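> Based on what follows, work out the 3D shape:
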Amino acid sequence: MAVPLSRLRGWITRMFGPQEPGRAPAPAPERADLESVPEGSTADDLVVPAETGSTAPTAGADVIVDSPANEVEATDTTGPAADAGAPPAVAPGGAPPLSPAYDPVATPGYTAGEVPLARSGTVGMQVAVEHRTTYRYDRPVQLGPQVIRLRPAAHCRTPILSYSLHVGGGEHFINWQQDPVGNHIARLVFPEPVLEFTVTVDLVADMTVINPFDFFVEESAKEFPFVYDAQLEKELAPYLETRGGPGPLLAGWLAEHTPQGLNTLDTLVELNRRVAGAVGYSVRMEPGVQDPEVTLDREIGSCRDSAWLLVHALRNLGIAARFASGYLVQLAPDRQPLEGPPGPTSDFTDLHAWAEAYLPGAGWVGLDATSGLLTGEGHIPLACTAEPASAAPIAGSIEAHEDLHTEFDFANVVTRIHEPPRVTKPYSDEQWERVLDLGRAVDLRLRANDVRLTMGGEPTFVSATDMESAEWNTDADGPTKYGLATALAGRLADRFASGALLRHAQGKWYPGEPLPRWAIGVHWRTDGEPLWNDPALLADPSIPGTASTADAAALAEAIASGLGIDAERLQPAYEDRLDQLMREARLPGGNPPEITDPEEDDARLRDAVGRAALTAELDAAAGQGEPTGWALPLHRADGEDRWRSGRWTLRRGRLILLPGDSPMGFRLPLESLTWLMPLPDPEPSRFASRPPLPSTGPEAGAADPVVQTLLTPPPALLTDGAPPITALCVEVRDGHPRVFLPPVPSADHAVELIGIVEQAAAKVGVPIVIEGYPPPGDDRLRSLSVTPDPGVIEVNIHPSETWDELTERTDGLDDDARRLGLATEKFEIDGLHSGTGGGSHVTLGGRTPADSPFLRRPDLLRSMVTYWQHHPSLSYLFSGRFIGPTSQAPRVDEARHENLYELEIAFSEMDRLSKLGPPPAWQVDRLLRNLLTDLTGNTHRAEFCIDKLYDPGSESGRLGIVELRGFEMPPHPQMSLVQGLLVRALIARLWSDPYAHDLVRWGTELHDKFLLPWWVEHDVRDVVGDLRRSGIRFEAEWLEPFLAFRFPLLGETVVDGVRMELRMAVEPWHVLGEESSGTGTSRYVDSSVERLQLRVDEYVEGRHVVLCEGRPVPMQPTGTPGTYVAGVRYRAWQPWSALHPTIGVHSPLVFDLVDRWSGRSLGGCTYHVVHPGGRSYDTFPVNASEAEARRSGRFEAAGHTPGPIEIPQMRDRSGEYPRTLDLRRAPRA
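The predicted structure follows:
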């Protein structure tokens, strides 16, 4: 019976995420004085300083040298260490001693690196554990036989790569054996007296994440309580021993705390949690293990006491349980969690104790009663027994001497010996310093060459905790997204702007969506003057307010007064009751307006005067009601010296809004205002120079009455004959007064109007929400925006002119997002790690459009397009999973095949025209606009998007900006900066040395070759080499985190000296044909096919051949002797709408390394496309650790085909894709 993870959600969160606040462990005591240690104390009872310590003399014959579950301090030299592997004590109210080892950002190492190993499986963080115990005697003593239980048990799930036991002090004999329950023990005999006895254990462990819930429970044991079958109960008899039943305290505790109504696994997890909550953690000086009655009475104990209590609780509930002693390894998190208890400040290891329960079908399940969690990869069992005394790490006897003096010291040290590239800590401190230094050096080169480059971006974020909701997967909006975006915009305004204005407005409107999406804009001035002076006057619209319509009326009057307009000019606006009545009349069973004479009304409808009279009658019948808000017709063209206003004359006699719930300013009945719409105002040119903006602060001109008079705007010009059709609107929604700003063509006038609105809000004393149109584009203003996109929140960050600015803004944005519970990574249902699913597009331009390097030097754009086309790694290493000709950022050679031919014509024209003199700004747009598109001609959906470079249709599109859309949001801000540095370095190189070469016709080789990690890495190293030859000291190792993230290691094994490695590769997703859906006509994306790369080292061509599912894999030489790679395409899941829907899922994929000489498989590996045990996950991984556990659980270094093998001919090798085995393609006869 499979245990569905969805039913264990709460427990998974505890195991895989930050712990809930619990109780604080007792502070670690100071070192015991030698004189205060009780006579006869053992090593288990002593607390000594980190690294070393000493004990009082130990006297007596047949003394236990070490006692069960030896609990000693960690080697954390930053402060007092805690007992039993506990991290440093936390403040009261903190968590149990075990750190949140599965925090989404805390766990180091969940992506795999590439390192040759003498083992099989996946590769994670590798650590060396050294445990040394030393006894020194003041005279030679005769030791009796010593038993050492310090070798990892056979059932240890943490891969142990190497192990060494060294015994020092004198001549000895060692005999390895197993005790009656299968634990490894070393028996030592010393023929001669010794002065010193030292035991040193050194082991190397692979800390690949283990999912503690990855097991099945038999149907008979699914529900609690359950009964073991007779044979199993007999075998488990020692582990069911209750010593006559529970004591009174334990019986009472079980009666109160035994979970009710839960299945077996939930019962175990909850019972473990309750034991951890009932026993306060402390370093206990007394020898031995406390009786459960003592532990419950004192409500405090060490790890061995909590473990023994849990063992007794389980046994008295009929569940077989045993006592486990072993090592606990905890690694300091790369980034501390923002909520919950912090993890350890440094790596440490120590001896620890926990319990294990036996479940039919699952076997022994580890339960750490100290932390309340299940055991994971950090728990390395050494001895598991029915009684604690049988699990002592070191036990033996010594010759009796009354005055024998013994000194004891120890050390427990953990060292990281291999750290694979990982996104939680992609770079060491030394590497990052070199990155920062190169960024500044590239800045100097750009400045020296007068490039004038600015770099912005569009990073995206998802929820760090909510993996399931539609708003964080597919929907653009949701219940929490707007509130988080509002909070994020406020934080960014505080961080980046001085005196910023926050504007809540409507954004883009996409087909199929009922309304435009919301957008939050942050606007500020570049001269340091405030655009909005008092942040307290800006309300948070995500929180309901308490303002009334009277507040809106007072605010409208104050704004009109500030503009020099009489309050009588404000026009109240009403909802259209007539429309409401008509809609209600269409409803079945509704109450339409009463019509006394239908024939008379029909006649009136045919007459204009009658229509007006009927409308007035219905309006009067509906009632005027309370106004929705007030509108003030307002306009000011660029160059005019005052605002214009007037009164609208409407056929219905009053201002009736269009139906809907959008802001009032978007519902004005424009068609009822005039027969002929006036021509729009001409947009001011972004290339024109402008004087400084006027000051709007409360102190502006206060020292000089003349200046104050000049700053006061003149009264508005009233033009009732031809009033403006734009209006400033004031209304109350959700308890907040809202001011809708009309479109204003001049930034100077917009700044003035904003100042008048703020003064009015201050006068009324009510915080307001600013809505409507943004200030016009102007180089004297800066802005950023926070908007929704399907599954993400997108931030359109303002451009940076220098590397230091870019670094500061990237780090600041990430910090603000993290503090709000937003993240930059997601995990697929199968554990595949990905970015947010949204982009992180890079926008390149200049401080002003006239400064844009692409308008001043069009050949720079040509160089970049050509360089990217020559180096496919730049397209596929940093992109998201959605790539290919129908993606959102197709390469120039992925769409139309004739595109390269046409591009070369455009480039030759660019060369010809450049000889005639400096190119006009429009020229580069006209030459490339129709070529840098997707298949449908969409200029926005292209790898190089130039729709904001010099748009012929509007000034707002003439910004000199090139957008690189082939970048996905990296999971770490340092990775975002490194890819930004790569782009900046390439621009510096291409500016100095234009790249004018013929385009490459890759053909099918583009996807056959450069979707595999080997060739992507080879190609991007060529890019790095090119940069270094140009004097830019970029380092290839800085791109290793991208390679590990984009192409995660699935597993590796060594067969007869041949290393086989599987890595995820890239696979294009294709858009399918149109199909009917519930919302209309849709085109689905086929993501059901995946690709992986098989790499083999020490491969002998002619002797070896690799088979996948019995078909030869077309291994291709790489140029490195003995190293071959190939791709394998397979169907990973079978949706109802896909290419070739009749082809099923290819699982498992069995790879055989076949020896042609013997005709047999030498071995191989198996990759399970789905869970090998048949488990179907129905929830997403909660963090990177669970995702890694899901991935690693699908690889097996076994499963090769037995017996003689007939090797088929490679007849189905495709001439179009010679490096790829496509399992969907049936082999040809």
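
> going forward, measure contacts between C-alpha atoms and count neighbours the same way
Will do.

> quick one: contacts for F882?
By Cα atoms under 8 Å, 6 or more residues apart in numbering, F882 lies in contact with Q888, P1068, W1069.

> Select the longest strand from this protein.
Counting residues, the longest strand in the chain under DSSP state E turns out to be strand 126-141.

> Which secondary structure elements does that strand sit against?
In terms of contacts (3 or more Cα pairs under 8 Å, 6 or more residues apart in numbering; DSSP states H and E), strand 126-141 is packed against strand 194-206, strand 406-418.

> Quick check: what element follows the last one along the chain?
The element immediately downstream of strand 406-418 (helix or strand, assigned by DSSP states H and E) is helix 429-448.

> residues in contact with that next one?
With contacts defined as Cα under 8 Å, 6+ apart, helix 429-448 is touched by 452-453, 802-804, 978, 981, 984-985, 988, 1032-1034, 1038.

> For L717, grab the count of nearby residues.
19 (other Cα atoms under 10 Å).

> What's the separation between the closest residue to it other than its chain neighbours and R569?
Nearest-residue entry for L717: R644, 4.6 Å, with adjacent residues in sequence omitted and distances by Cα to Cα, 6 or more residues apart in numbering. Separation of R644 from R569 (Cα to Cα, to the nearest Å): 12 Å.

> Between the two, which has more neighbouring residues?
Between R644 and R569, R644 has the larger neighbour count (other Cα under 10 Å), namely 22 against 18.

> Might one say that that one is in contact with L634?
Yes: judged on Cα atoms under 8 Å, R644 makes contact with L634 at a distance of 5.7 Å.

> which residues are common contacts for the two?
Joint contacts of R644 and L634 (Cα under 8 Å, 6+ apart) are P724.

> What sits closest to H749 if chain neighbours are left out?
R636 (7.5 Å).

> what about that neighbour, how many neighbours?
Neighbour number of R636 under other Cα under 10 Å is 22.

> Could you also give me the structure for this second sequence? I'd like to compare it with the first:
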Amino acid sequence: MGTMKTTVPAFDQAIRSHDELIKRRDLAIWIGAEPTFTDRASEAPEWLHNALGPTKEARARQMLAQALGQMPGTAILRTLGRQYSKEDRPRWSLGLYRRRDGQAVWSGPPDPLLDSTPIALPAGQLEDFWEQLTQRLGVYGWPALLFAVETYPELRIAFRRDRLPLLANPERDPRLARPSPHGQAIPPQGPCDELAEQGTFLLGIGWPSPEQGLDAVAAPCVELPACPDGEMFQQLLAAIGAAANAAGLPALILTGFPPPVDASVAWTTLTPDPAVVETNMAPAPDVVTFLDETRAWFAAATAAGLAPYRLHYNGQITDSGGGGQLTLGGINPDRSPFLSHPQLLPALLAYFNRHPALSFYFAGDFVGSSSQAPRPDERTTDIFEEMALALALLKRQRNPTPELLWQSLSPFLADPAGNPHRAEINIEKLWNPYLPGRGQLGLVEFRAFRMPSTPERLATLAALLRAIAAMLAQTSDYPEPIHWGRELHDRFALPYYLRADLWEVLDELASAGLGLGQALIAELLDDGYHWLTEVGFGGCRLTIRRGLEFWPLLGDALTQEHGHSRLVDASSTRLEISLRADPDSGTEHQDLADWQLTVNGYRLPLRREDEMDGETRVYGLRYRRFKPWTGLHPTLEAQGPIELLLSHPRQPDALRLTLHEWRPQGGGYDGLPRDLAEAAFRRAERFVTERLETAPTAPPLEPPSTALTPYTFDLRRL
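Below you'll find the predicted structure:
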């Protein structure tokens, strides 16, 4: 869990100062994010693994209502959401559409977000609105035609804005009687409004029901066409609002196609994803603005009873389950830093390759080739070698085009199943000709981040990415990528080595004049997520942290590409065990080399690492924490509890630390932890510390070489 190490004013000042550093370099690097929130007290499928469920949309509406209170003049749009394979219709999408200059875009009746009580309209009032809206469109010089159809929405208006004549007989054009797109499958090429593409715009008015793919709602709806530009869309909103007010409608819901978005507007949506509500934030020009927006959405989630983390029965803390992706881009595609500085993206790939901390230190519990954000070098050696060649060839190009960048790098930025969306660095919206409407936006998404627990931590990660991008934008040279091999999932599975690698990144940023400052560094290096327990003995500190485990996918990835959670074997776990001198203990510590630490009777071969402030002994421990109902190694039983014994030949007593996966005294817990404090208590009681008056005299067992790697002792191989 992220915990603030400095006061909020000091943190905010550090953010402002770093924004200034980037601004002085004449770099425009916009930042976007997708924070995800869950109901941590619920064990319903929609809050554990399913994308859709009976209460999720209602929670999203609560979030939207809370945020709307801080943004007067904002339009609420319930537009088409995403659709995945094996889903027969689009998911819901709730959004806030506003102008960045603060001017209102909506002054019509409110959306009944939180009021499900159906309104009763006087006879003819909806038809009055229908006619009023036609007249308002005429004010803009948009000739309109009223007609009715038998499919929802029944009352329709067709209009053009180029003064060309409308069809005289709408009944002869079946497209004018098309069903609502909310109840239809999205075509493979994406949402398409064929009429709008030809200059005819179709509005629908009616009372929806679940049969049309929408929840039964308390007010009439207007179904919007796809608009080609923001000016027309805002004029259309003004006409609808004025007509609804003139007709006396007490409430109105706006549905249909998503709006056009440019630099003048901010469009944020709430959508369902497995286990979470996902907030697709409007991009911000700097981290100061990003932080303000993030704080608002965190507050909205809290008001709706949602959290950015989960608490497990045994007190373990994990993120929401939906990740905390971040996106870099420009005010528009042409001004994206990745296109205006075409060597930035290749340099970024090489830089992330050489610094695994950027892939793993901020990652969630599920990492590796089967995860939501695999690194390119977590695929095959052949793929890595071809990527290295691609980077070398790009380096020879003085000014590679956006097309060449995408063609050269996109084959390597995908998961093992070939899915470009599930990649650590996702460029499917950079300059992708195969993603209609949103593939050529100049955007790069960074997916290897767990959902941060605070808005401050999310903003710090945004500052880190902007700083790295600003540093690399100034260079046309970058080192060759490293093929880490087994070291990637061995050495860099331990927080100690990830932290050391992150310090290298921070030092390089400081040398480039882009140092983050003490407040942001303290937030980045916060150890709360990995830290489990610590105990002092004989002038030393024995610390246990959780490491990374690279859970394998069960079955074929392609068969699990349907927008839901994947099935993996999560039964193995990895701990980092470290020993350091404790200068504050008041006891003279013995030479660390003479300490002996055993695990279930086996000697743990601690590695010596030297730092500026002293020596550290560190090693990893891997074991099976439970036996899954389905998974790998059916003959391998759970291996807890784990017993650590720390002793020294010149010290008569010893320390025994027993690690339990569950309650040491047995039995179950009375529900999930109520809060972070109770979760911390449950974690603490799982680590039982005893001081033995007499150290054992029997020599420890030597672990077999097959159970040892350079950085980890794997108990599963005993």
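
> For the helices and strands packed on strand 126-141 of the first structure, give me CSV that also has mean neighbour count and distance to E1052 of the first structure.
CSV is the format used below for those (neighbours: other Cα atoms under 10 Å; distance: least, Cα to Cα, whole Å):
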stretch, mean neighbour count, distance to E1052 of the first structure
strand 194-206, 18, 14
strand 406-418, 19, 16
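
> want to throw these into TSV with distance to K481 of the first structure?
Shown next, in TSV, are those (distance: least, Cα to Cα, whole Å):
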stretch	distance to K481 of the first structure
strand 194-206	39
strand 406-418	40
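
> what residue of the second structure matches up with H166 of the first structure?
With TM-score structural alignment as the criterion, H166 of the first structure has no equivalent in the second structure.

> contacting residues for the closest residue to H166 of the first structure other than its chain neighbours?
For H166 of the first structure, ignoring the flanking residues on the chain, the nearest one in space by Cα to Cα, 6+ apart is T200 at 5.1 Å. T200 of the first structure makes contact with E130, H131, R132, T133, L165, H166, V167, according to Cα under 8 Å, 6+ apart.

> T200 of the first structure -> the second structure?
With TM-score structural alignment as the criterion, T200 of the first structure matches nothing.

> again, but for M1060 of the first structure
So M1060 of the first structure corresponds to L542, using TM-score structural alignment.

> Confirm that its match sits in a strand.
Yes: L542 of the second structure: assigned to a strand according to DSSP: H, G, I helix; E, B strand; the rest coil.

> Reduced to three states, what does the nearest residue to it once chain neighbours are set aside come out as?
Using Cα to Cα, 6+ apart and skipping the chain neighbours, the partner closest in space to L542 of the second structure is L579 (4.8 Å). Classification of L579 of the second structure by three-state DSSP places it in strand.

> what sits against the counterpart of L579 of the second structure in the first structure?
The equivalent of L579 of the second structure in the first structure is V1096 (alignment by TM-score structural alignment). Contact analysis of V1096 of the first structure by Cα under 8 Å, 6+ apart lists V1058, R1059, M1060, E1061, G1122, T1123, Y1124, V1125.

> mean shift of the host helix or strand of the last one relative to the second structure?
So that's V1125 of the first structure. Here V1125 of the first structure, judged by DSSP H and E, is contained in strand 1124-1131. With mean Cα distance after the TM-score superposition for the first structure, strand 1124-1131 of the first structure departs from the second structure by a mean of 0.9 Å once superposed.

> Provide the aligned range in the second structure for that strand.
With TM-score structural alignment as the criterion, strand 1124-1131 of the first structure aligns to 617-624.

> D610 of the second structure touches L592, doesn't it?
No: between D610 of the second structure and L592 there is no contact under Cα under 8 Å: 11.7 Å.

> the more surrounded of these two?
Legend: neighbour count by other Cα under 10 Å for D610 of the second structure and L592, higher for L592 (17 against 9).

> my guess is the more buried one contacts S578, does it?
No: applying Cα under 8 Å as the test, L592 of the second structure and S578 come out as separate, 10.9 Å apart.

> what residues are shared contacts of those two?
By Cα under 8 Å, 6+ apart, the residues touching both L592 of the second structure and S578 are R617.

> which residues touch P696 of the second structure?
Contacts of P696 of the second structure by Cα under 8 Å, 6+ apart are A654.

> Tell me the spacing between it and L621 of the second structure.
Using Cα to Cα, we find P696 of the second structure at a distance of 22 Å from L621 of the second structure.

> just D675 of the second structure next, same as before
The gap separating D675 of the second structure from L621 of the second structure is 29 Å, by Cα to Cα.

> what ranges do the strands span in the stretch 301-450 of the second structure?
309-311, 317-319, 326-329, 425-426, 444-446 (DSSP state E, counting those that start in this stretch).
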